[in-house]
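Student: no sequence for this one, just the structure:
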């Protein structure tokens, strides 16, 4: 199991995963290297459902171990939205810029102490034989009043980490990986990796 397919074409995610997985000697490939797979529907109503769908679909189509995550932003003042719809929050033609603009608009007039939010990531590794492991990571913060920083992607320019006193888009990749929901979920997944390998080889 030297090659793992990451069930995403998002260059930001692929870069983050490569950084996080390099110490395991795993070769990480993104879906951009498997164009025949195309877009994978995400009809699930939870992060876990979508992660399982993506990981199992890619594992079945490639014959390789696949890792998928479904992640998003939960804003308390919005009842947990955008949640599983984070990537398409502003509609079918959503872009990060449009999503951030909509978020700021919906939180207009909401006081700082009520802008609490968290990034959530659920991660699943799957084999073509339906052997799976899963993990979850959360990153608590709040939504800033304006866009700041040029690092990261998605909602990073608005996600403020009170402990560090800056938004995610101002952090180095190393700092973000140490704090982020995705980093936490991946580390939790890696804690299960040796057992996962053993189950695969039986």
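Tutor: Structure's in. What do you need? Note that the structure is a prediction, hence the values are computed from the model and not measured.
Student: Could you use CA atoms for every contact and neighbour count after this?
Tutor: OK.
Student: Only the buried residues of stretch 35-52, if you could.
Tutor: Neighbour-count burial for stretch 35-52 flags 42, 47-48, 50-52 (criterion: 16 or more other CA atoms under 10 Å).
Student: Now tell me what touches that stretch from outside.
Tutor: 31, 53-54, 57-58, 61, 68-71, 84, 121-124, 126 (CA atoms under 8 Å, 6 or more residues apart in numbering).
Student: for stretch 14-24, same thing?
Tutor: Stretch 14-24 is contacted by residues 6, 8, 28-30, 173, 177, 183, 186 when judged by CA under 8 Å, 6+ apart.
Student: before we go on, here's another structure to hold up against the first:
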């Protein structure tokens, strides 16, 4: 089974990715690979941040790997929080504060449409390949649900009536932006 290092310390993201891969690949997180660091996300695009994460891990290990960056983009707020989603309310990555800020920014707005967008940068045998997954939806007026992480309590995907935080992981994967990007990654890897 092919081993890939996932350039993250986010256990929720690793769990989502592993649920999609269904044993086809062995996924190792940074911590599991013995890499004790948080890779900075200094860029203005998801693509550049994903590339930076993968390149850092590949430089350190020489092992095929992938990095991912995800943003929640709202139409009314010109794409905010976007690439700054994890740090929307400050550098401490407090998602309760991020959600509170987002809902405050959307107060009184009638257009609550949004989308989650994930970009994965794979480095396989030294060559980079990028994949994108998008989930269209809308933002609720208040948080709902206890599952998931990040903005899941306020995001309802199109053609659903519940937030990501009200869904089980298999249910979320029916809509998930991360799953869509991972499926492209898997199809690419299968053909290699």
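Tutor: Yes, it's here. Bear in mind that the values here come from a model prediction, so they are computed numbers and not experimental data.
Student: what TM-score comes out when they're superposed?
Tutor: Scored against TM-score structural alignment, normalised by the length of structure 2, the superposed chains reach a TM-score of 0.94; 192 aligned residues with a CA RMSD of 1.4 Å.
Student: Which pair of the buried residues of stretch 35-52 of structure 1 spans the longest distance?
Tutor: Spanning the widest gap among those are 42 and 48, at 10.7 Å by CA to CA.
Student: average offset between whichever helix in structure 2 runs longest and structure 1?
Tutor: The single longest helix within structure 2, with elements called by DSSP state H, is helix 46-61. For helix 46-61 of structure 2, the mean deviation from structure 1 after alignment is 1.0 Å (mean CA distance after the TM-score superposition for structure 1).
Student: what's the mean gap between the next helix or strand after that helix and the aligned bit of structure 1?
Tutor: Counting by DSSP states H and E, the next helix or strand C-terminal to helix 46-61 of structure 2 is strand 65-74. For strand 65-74 of structure 2, the mean deviation from structure 1 after alignment is 0.7 Å (mean CA distance after the TM-score superposition for structure 1).
Student: Next, the mean deviation of the helix or strand harbouring residue 19 of structure 1 compared to structure 2.
Tutor: Using DSSP H and E, residue 19 of structure 1 maps to helix 11-21. Helix 11-21 of structure 1: mean distance to aligned residues in structure 2 after superposition is 0.8 Å, counting by mean CA distance after the TM-score superposition for structure 1.
Student: for structure 2, what spans make up the strands?
Tutor: 2-6, 25-29, 65-74, 81-82, 113-124, 127-139, 155-157 (DSSP state E).
Student: related to what we said a few turns ago, from the contacts of stretch 35-52 of structure 1, pick the one nearest residue 164 of structure 1.
Tutor: residue 121 (20.4 Å).
Student: what do we get in structure 2 for the closest one?
Tutor: Using TM-score structural alignment, the partner of residue 121 of structure 1 in structure 2 is residue 118.
Student: and its match, what does it touch?
Tutor: Residue 118 of structure 2 makes contacts with 46, 68-71, 132-134, 177-178, 181, as judged by CA under 8 Å, 6+ apart.
Student: Any chance of a markdown table for these, columns distance to residue 15 of structure 2?
Tutor: Below are the contacts of residue 118 of structure 2 laid out as a markdown table (distance: CA to CA, whole Å):
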| residue | distance to residue 15 of structure 2 |
| --- | --- |
| 46 | 21 |
| 68 | 14 |
| 69 | 15 |
| 70 | 15 |
| 71 | 18 |
| 132 | 19 |
| 133 | 17 |
| 134 | 19 |
| 177 | 14 |
| 178 | 11 |
| 181 | 15 |
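Student: All good on my end, thank you.
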